[in-house]
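Student: sequence plus predicted model, see below.
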Amino acid sequence: MSGYFIVFFCFLLIQRIGELRLAKKNADWMRQRGGYEVGANHYKYIVAIHVGFFLTLAVEVLVWNAVAPSWWLLPLILFFLTQLLRYWCIQSLGPYWNTRIYILPEATLIKKGPYRLVKHPNYWIVITEIALVPLIFGAYYTAFVWSLINFCFLKAVRIPTEEKALLLLKSEGP
């Protein structure tokens, strides 16, 4: 199972690196148009949460020899469904999607795709992923600890910061 884990782990890392590159491109696009970042002081904690998650996952699976449950296929299927939702979020926001919080003056709040159905869908997807990925490999400690840490940080810091920033946008968008 460790071979499958390494392939899956590398897939996740490549995916995240690609998303960070897209976020940088989108940030550059917004800054060129007068956009600015909000909440930059807490971004290091988001990075720390994700790095901690990946490191703990690798240790639990490769060092502590976590054993995949007999029902591993269920969280794997759910994970791939969340990926479809993730890319729906990215596509819906287009150049406004980012891992950071950017405000573009005079922009309007986007209310299409999953954003017309629920607030902050990408955060719900990340919460789900942080729970699902470890469950595929039986890494229950990682699933519990990092799901709790991530949820609490999003609820206490990230979402309130983004909500305040979104108040600066016009209320109707495409």
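Tutor: The structure has been received and is ready for your questions.

Student: CA atoms for contacts and neighbours, from now on please.
Tutor: Will do.

Student: tell me the secondary structure at the residue of the chain positioned farthest from its centre.
Tutor: Within the chain, residue 70 marks the point farthest from the mean C-alpha position, 27.1 Å out by Cα atoms, centre = their mean. Classification of residue 70 by DSSP: H, G, I helix; E, B strand; the rest coil places it in coil.

Student: list the buried ones in the longest helix seen in the chain?
Tutor: Taking DSSP state H as the criterion, the chain has its longest helix at helix 2-32. Residues of helix 2-32 classed as buried by neighbour count (16 or more other Cα atoms under 10 Å): 5, 9, 19, 22-24, 26-27, 30.

Student: put this next to the first one:
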Amino acid sequence: MPYFLLIVAVAAERLAELIVARRNLTWSLARGGRESGHGHYPVIVVLHTGLLAGCLLETYGAHRRFRPALGRPMLALVVASQALRWWCIATLGHRWNTRIVVVPGTDLIRRGPYRWIRHPNYVAVVVEGAALPLVHSAWVTAGTFTVLDALVLRVRIRAENAALTELVHDA
């Protein structure tokens, strides 16, 4: 039951992200923001929904046992990834989104975690995607999500880098 509650909490966090993202999308579009790379967005939604469903289906369907030596460090990584994600959201403010939206005339953010890493939010996604299933030994879900997420992030990061390059050239 505690693992189920963890998955519900992560799902609630995702809904909070979507609320913030929708608000920020409205803000960005009102300032001339342009969305790019939107073709892969539905795949991301399905993949992340599948991660949460896979965690539950594998854990309870395959009767995976909680293994404290694995589960506790993975839980710490899940918490750390959430902290990093919300640090990214706080740092980008209105410019953070689950979509790729660039507002012309704005500068690249180079503070917070962006001082050190170009895409820290994706670090959080990768860590969480591997760690969340492993909290309760759902290794098939962890492996499957990690491989599929790597493929999607490859497309996503290319699209985002292209959009950010456009932003730098517009400045």
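Tutor: Nice, I can see it. As the structure is a prediction and not an experimental result, all values here were calculated from the model.

Student: what would you report as the TM-score here?
Tutor: In this superposition the chains share a TM-score of 0.94, using TM-score structural alignment, normalised by the length of the second structure; 169 aligned residues with a Cα RMSD of 1.3 Å.

Student: quick revisit: what's the residue farthest from the centre of the first structure aligned with over in the second structure?
Tutor: Aligning on TM-score structural alignment places residue 70 of the first structure opposite residue 68 in the second structure.

Student: how near is that match to residue 89 of the second structure?
Tutor: 31 Å (Cα to Cα, to the nearest Å).

Student: likewise for residue 106 of the second structure?
Tutor: As judged by Cα to Cα, residue 106 of the second structure and residue 89 of the second structure stand 17 Å apart.

Student: comparing those two, which residue is more hemmed in?
Tutor: Between residue 106 of the second structure and residue 89, counted using other Cα atoms under 10 Å, the more crowded position is residue 89 (18 against 13).

Student: grab the nearest non-local neighbour of that one.
Tutor: residue 96 (5.6 Å; Cα to Cα, 6 or more residues apart in numbering).

Student: I'd say that neighbour and residue 86 touch.
Tutor: No. Using Cα atoms under 8 Å, residue 96 of the second structure is not in contact with residue 86, being 10.1 Å away.

Student: secondary structure element holding the residue most central in space within the first structure?
Tutor: Closest to where the C-alpha atoms of the first structure average out (Cα atoms, centre = their mean) is residue 126, at 4.0 Å. Element membership for residue 126 of the first structure (DSSP states H and E) is helix 121-137.

Student: now do residue 168 of the first structure
Tutor: Short version, using DSSP H and E: residue 168 of the first structure is in no helix or strand.

Student: trace it over to the second structure, please.
Tutor: Residue 168 of the first structure maps onto residue 166 in the second structure, by TM-score structural alignment.

Student: burial of that match, as a residue count?
Tutor: When neighbours are counted by other Cα under 10 Å, residue 166 of the second structure registers 13.
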